[in-house]
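**Q** need coordinates for the below:
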Amino acid sequence: MFKVKARFYLAPLAAALIISGCVHDRIDPSDQSSPKYVFFFLGDGMSTPQIEASKAFKAEKVNSAKSLLAAKTQLNMTQMPVVGLSTTFCDNRFIADSAACATAFATGQKTDSGVVGLTPSRDTSVKSVAELAQEKGVAIGIVSSMPLSHATPAAYYANVHNRDHYCDISYQASQSGFDFFGGGRFEKLNETNNTARITPRQAFADAGYTTLTNRSEILRLKNQEAGKVICSVETTHDGKTMPNALDTPPENFSLAEITKVAINYLQSDPDGFFIMVEGGKIDSVCHDNDIVTTIHEVLAFDEAVGVALEFMKRHPDETLIVVTGDHETGGLTLGSGSSHYNTDLKPLHGQIKSAGLFNSRDLAKYRRTHEWISVEESNIDDEMKALIKENFGLDWEALTEYQQEVLENAFDASLGEAAADDRESGYSLGDDDDNVDYLSYGDKEPLTISITRMLARKSGWDWTTTAHTALPCPVFAAGKGAMNFTGFYDNTEIAKKLARQMGLPALPVVDKNKTGRPEY
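**A** Take a look at the predicted model:
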């Protein structure tokens, strides 16, 4: 694990920067030369609650200061020598989405929620730090555990009015000329709803990209021997993303492994590299209010950060590493009204599968083999009780009467007669935010989210939403130019600071070759 002699500290849940100690001896504020190797790590949906929860989970004793301060409890990112704090709002909302946030820290431009790589007027495209670095000859790598056409990676190569225009985003990726894409998969590869009216699959082939999905073949890659490459996981549970870290099958690579592949593949470039790594599944499982899987995603992301820190040990005077989150997801709070000041994380160790995988496999199978039943008769049966215990560690008989009632009500919403009528009519819990079920469960599977929330509450933690919050995000930095990332600043400053340190033009930079207006 990466260690430093002294560092700046960020109070975990405060919107203020607290500086103590001296700067690590490798940081020289007078050295203004550009780093050759630049890493930008983005934990989607990750802010201080997710980070502190993961550290607490690692501790042998969560209520012991000695254990919480132990070296093995710390994360790689929290041991980086410089810490800042950034705001997350976008041009038209206090609570932003990933598209607007990614546009901010990729291009230095504020924009509206849902927009990628464009100004709020949607008629002007802006260049990302990756595109500007590429113009200088720098090799570019884009890694994400989410689809490679998702909002965060897209902000580095695409300009679209709507983040959901996956076909056009995938097509624009094929035209980027970026050297390395890795992690999830591109979406809408066989559709033609894009500027060129050809499938992105064909466009990637025409542009000279090689697509690999075999783990052993991917892990052997080095020195740009295959030209431009797309390295996607062999197995997904939804057809497009890396499986959650808690559910990763042996034939797949981890986020840390694909980060190492990107390094090995790009480091031979004489002009250096810029690698963006997104831990995108943090966000999706926080939307599910799944605390256990959230922690595993943060730890998997942090392991990838550790790979970069190990690389920096070999290139200490040429490397810059920046780690942050784009926004907080779920309103995770490390305290619960029912727990007072008590924290007990033992209940979290009983969960063996993510909420998402439980829904797509166990609950889906249960639903197929059970007829819809009336609310009056819809008591949770022994089979479902066994599934809950097996996958989440909750023993039905050990639950309080109130906890049993919560799960019974959620079971009715998921599988009772009313739920059957809703599904038969095409109604979704998410269609009406005044609906009682929506207010209780968001647009999530009622039974599963009730289980994961119960685990959090039994541990002394809680969630407040299935959406995003406006909590600022910590920014960790190490290496050449790290001192530039101290302070409390807007998220657009992250891109601007990177650009200055990399010797790029001042941001934002208008892309005069793109109008920003779709041609399809």
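**Q** contacts, neighbours, all on C-alpha from now
**A** OK.
**Q** contacting residues for His349?
**A** 292, 393 (C-alpha atoms under 8 Å, 6 or more residues apart in numbering).
**Q** please report how far it lies from Met146.
**A** Between His349 and Met146 the distance is 26 Å, computed by C-alpha to C-alpha, to the nearest Å.
**Q** mind jotting down where the helices sit in the stretch 151-300 of the chain?
**A** Listed from the start of the chain, the stretch 151-300 of the chain has helices (DSSP state H, counting those that start in this stretch) covering 151-154, 166-174, 200-206, 215-219, 255-266, 281-287, 291-314.
**Q** so what secondary structure elements neighbour the shortest one?
**A** For helix 151-154, the contact count by 3 or more C-alpha pairs under 8 Å, 6 or more residues apart in numbering; DSSP states H and E identifies helix 98-107, strand 139-144, strand 273-279 as packing neighbours.
**Q** who touches the longest one?
**A** Contact with helix 98-107 is made by 44, 88-90, 109-118, 126-130, 151-153, 155-156, 163, 326-327, 491-496, 507-509, as judged by C-alpha under 8 Å, 6+ apart.
**Q** go on, the second one?
**A** Residues lying outside strand 139-144 but in contact with it, judged by C-alpha under 8 Å, 6+ apart, are 130, 133-134, 153, 178-184, 255, 258-259, 262, 266, 269, 271-280.
**Q** just the buried ones among those, please.
**A** 130, 133-134, 153, 178-184, 255, 258-259, 262, 266, 271-280 (16 or more other C-alpha atoms under 10 Å).
**Q** now stretch 325-342, how far from the chain's geometric center?
**A** 18 Å (C-alpha atoms, centre = their mean, to the nearest Å).
**Q** okay, how far is it across that stretch, tip to tip?
**A** 28 Å.
**Q** now the strands for this protein?
**A** Assigned by DSSP state E, the strands in the chain fall at 9-10, 17-18, 37-43, 82-86, 139-144, 180-183, 210-212, 229-232, 273-279, 319-325, 328-329, 468-469, 473-479, 487-489.
**Q** which secondary structure elements does the last one sit against?
**A** Contact partners of strand 487-489 among helices and strands, from 3+ C-alpha pairs under 8 Å, 6+ apart: strand 82-86.
**Q** chain center to the strand it packs on: distance?
**A** Distance, centroid of strand 82-86 to centroid of chain: 18 Å (C-alpha atoms, centre = their mean).
**Q** quick one more, to check against the first:
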Amino acid sequence: MRRRDFFKNGLLTTVGFSVLGSRPIIAKPNHYAADKAKNIIFLVSDGMSSGTLNMADLLMRHKLGKASNWISLYESGTVRRSLMDTASANSFVTDSAAAGSAWGGGNRVNNGSLNIGPNGEEYRPILQKFKEEGKAVGCVTSVQITHATPASFCVNQNSRNSMPQIAVDYLKLKFDVMMGGGREFFDPSKRSDGRDLYSEFEGNGYEVVKDKSEMLNATGTKPVLAVFSEDGLPYAIDRENNEELKKSIPSLAEMTKKGIELLSKNQNGFVMQVEGGKVDWAAHGNDASALLYDQVDFDEAVGVAMDFAMKDKNTLVIITTDHGNANPGLFNPGPKNVRFESIFDSKCSNEFLLGQIKKETSASQVIDMVNHYQNVTLEKEEASLLLKNFTVGENGLYNTNNLPVEVFGKILSKHNAISWAHTNHSADFVELAAFGPRSENLPGFVKNYELHNFLLEASGVKRSLFASV
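**A** Predicted coordinates for the structure are as follows:
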């Protein structure tokens, strides 16, 4: 099989990841330091179908020459493995708000809600409970810090779309570490009410950081609010192939490492949620390059968390997803897997590439662009079809520029061998792995809301804080 050099450097060359936590975990410690978890790291690859996990592992094995951290944990028997039912209160197919609220509040809620039950019940979010127990708490994410998954561990809101208010809610909570995107919800020039939440957070004792270097220099003497981008963070493949973005935007693993450093200063322990949120966005867009490299980015964060937990012996690590999305899979990869290997040399997300196409761009120019950026040679008919669909496109949260993402994803499927079932969430049971104190109590099949009490039980908190089910 042909191998390509993964470690080429330079602007818009092959993507590379070299963060701590990339080695396989091959052994499980004989015991933990205590019979309950002092710390919890809850990692969520948002919208990760099983095919995403599978293909990211194939990419890493055949491009990097090593297995993914997640699959290595399975291979070595280091973690307890389970399947999880992801339904919401009103559908077999959940959204991220309801899925996260099942974990965060211990009860199933309707899609779109954050810890508000179908009859208006308010379920106290789990990070508020752990904060009351004296633990440091926080969230890091590759999307807006006010987005559904981090918010589900933190706040009560009738609608996940209330992100300007969720930012205000965070101000009141004074959690210890909050990192992600979402500048538009903190900047007075972006907010409809003109509030300068940056100044308000600083006035409430926070250290506000806005780029990678400021994050790395944070000392933890104050709680930290880190907002790195206007919307979600760039896709990992776009960040790694742009030196300016690499300098200013941290990877999920770098945020995770810094989050652990800051939160672990608390002698009573910490609880942190880590979300690879752009995995979900890429799946919605049927964007294979963005999907797989953001899953690799998430996997590096898994490695960071496991490195800490293996040494600490007091930390429970949960690795999972909130739901499947688009159910991608690898089909007919061609002789020696040559179609799939085109992903090895991809230099950008579909979203980035489509954003370079203008009204005056010709079909031949599209062919040249796709060949340069994604190592795929389109037929003239395919390039023309793509251009025709720019006036149609897809609307919604994950495609605000109205780009023909689904059409492009289907065109590329013929060339990279990755096909898609849909552009939205699925009802699949999903992967769940656990390591650390009390992980042996995880059953082989769980419902998402059952994890709330599982986390509290593993930490030994008082029963009065448990969710009513």
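**Q** re earlier: which one of the helices of the stretch 151-300 of structure 1 is the most hemmed in?
**A** helix 151-154 (a mean of 28; mean count of other C-alpha atoms under 10 Å).
**Q** how close does that one sit to structure 2?
**A** With mean C-alpha distance after the TM-score superposition for structure 1, helix 151-154 of structure 1 departs from structure 2 by a mean of 0.5 Å once superposed.
**Q** hmm, Arg108 of structure 2 is touching Glu450, no?
**A** No. The criterion here is C-alpha atoms under 8 Å, and Arg108 of structure 2 misses it with Glu450 at 9.8 Å.
**Q** neighbour count for those two, which is higher?
**A** Arg108 (31 against 19; other C-alpha atoms under 10 Å).
**Q** list the contacts of the counterpart of that one in structure 1.
**A** Using TM-score structural alignment, the partner of Arg108 of structure 2 in structure 1 is Lys110. Shown in contact with Lys110 of structure 1 (C-alpha under 8 Å, 6+ apart): 90-91, 100-101, 103-104, 119-120, 492.
**Q** try Gly479 of structure 1
**A** Gly479 of structure 1 touches 26-27, 312, 316-321, counting by C-alpha under 8 Å, 6+ apart.
**Q** and what of His147 of structure 2?
**A** Contacts of His147 of structure 2 by C-alpha under 8 Å, 6+ apart are 160, 163.
**Q** aligned to it, what sits in structure 1?
**A** Checking TM-score structural alignment: His147 of structure 2 goes with His150.
**Q** same question, Ala363 of structure 2
**A** Aligned partner of Ala363 of structure 2 by TM-score structural alignment: Asp381.
**Q** quick one: its match and Asp395 of structure 1, what's the gap?
**A** 13 Å.
**Q** which of the two has more neighbours?
**A** Asp395 (12 against 8).
**Q** what's the closest non-adjacent residue to that one?
**A** Lys389 (5.3 Å; C-alpha to C-alpha, 6 or more residues apart in numbering).
**Q** tell me how many other residues surround that neighbour.
**A** By the criterion of other C-alpha under 10 Å, Lys389 of structure 1 has 14 neighbours.
**Q** would you agree it is in contact with Leu399?
**A** No. In this structure Lys389 of structure 1 lies outside contact range of Leu399 using C-alpha under 8 Å: 11.2 Å.
**Q** please report how far the residue mapped onto Ser284 of structure 1 from structure 2 lies from Asn325 of structure 2.
**A** Ser284 of structure 1 maps onto Trp281 in structure 2, with residues paired by TM-score structural alignment. Distance of Trp281 of structure 2 to Asn325 of structure 2, computed by C-alpha to C-alpha: 9 Å.
**Q** quick check: neighbours shared by these two?
**A** Jointly contacting Trp281 of structure 2 and Asn325 under the rule C-alpha under 8 Å, 6+ apart are Gly47.
**Q** in a markdown table, list the helices of the stretch 151-300 of structure 1 along with distance to Asn194 of structure 1.
**A** Shown next, in a markdown table, are those (distance: least, C-alpha to C-alpha, whole Å):
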| stretch | distance to Asn194 of structure 1 |
| --- | --- |
| helix 151-154 | 15 |
| helix 166-174 | 4 |
| helix 200-206 | 9 |
| helix 215-219 | 29 |
| helix 255-266 | 28 |
| helix 281-287 | 27 |
| helix 291-314 | 32 |
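**Q** could you pull out the helices in the stretch 351-500 of structure 1 for me?
**A** 355-357, 364-368, 382-392, 401-415, 417-424, 436-441, 446-459, 492-501.
**Q** between those helices, which one is nearest to His340 of structure 1?
**A** helix 446-459 (10.9 Å; C-alpha to C-alpha).
**Q** which residues touch Ala386 of structure 1?
**A** By C-alpha under 8 Å, 6+ apart, Ala386 of structure 1 has no neighbours at all.
**Q** swap in the one 5 residues further on?
**A** Applying C-alpha under 8 Å, 6+ apart, we find Asn391 of structure 1 in contact with 350-353, 358.
**Q** to which residue of structure 2 is it aligned?
**A** Checking with TM-score structural alignment, Asn391 of structure 1 has Tyr373 as its match.
**Q** look up how far Val406 of structure 1 lies from the residue nearest the centre of structure 1.
**A** Central residue of structure 1 (C-alpha atoms, centre = their mean): Gly280, 2.3 Å from the mean position. Look at Gly280 of structure 1 and Val406 of structure 1: by C-alpha to C-alpha, they are 30 Å apart.
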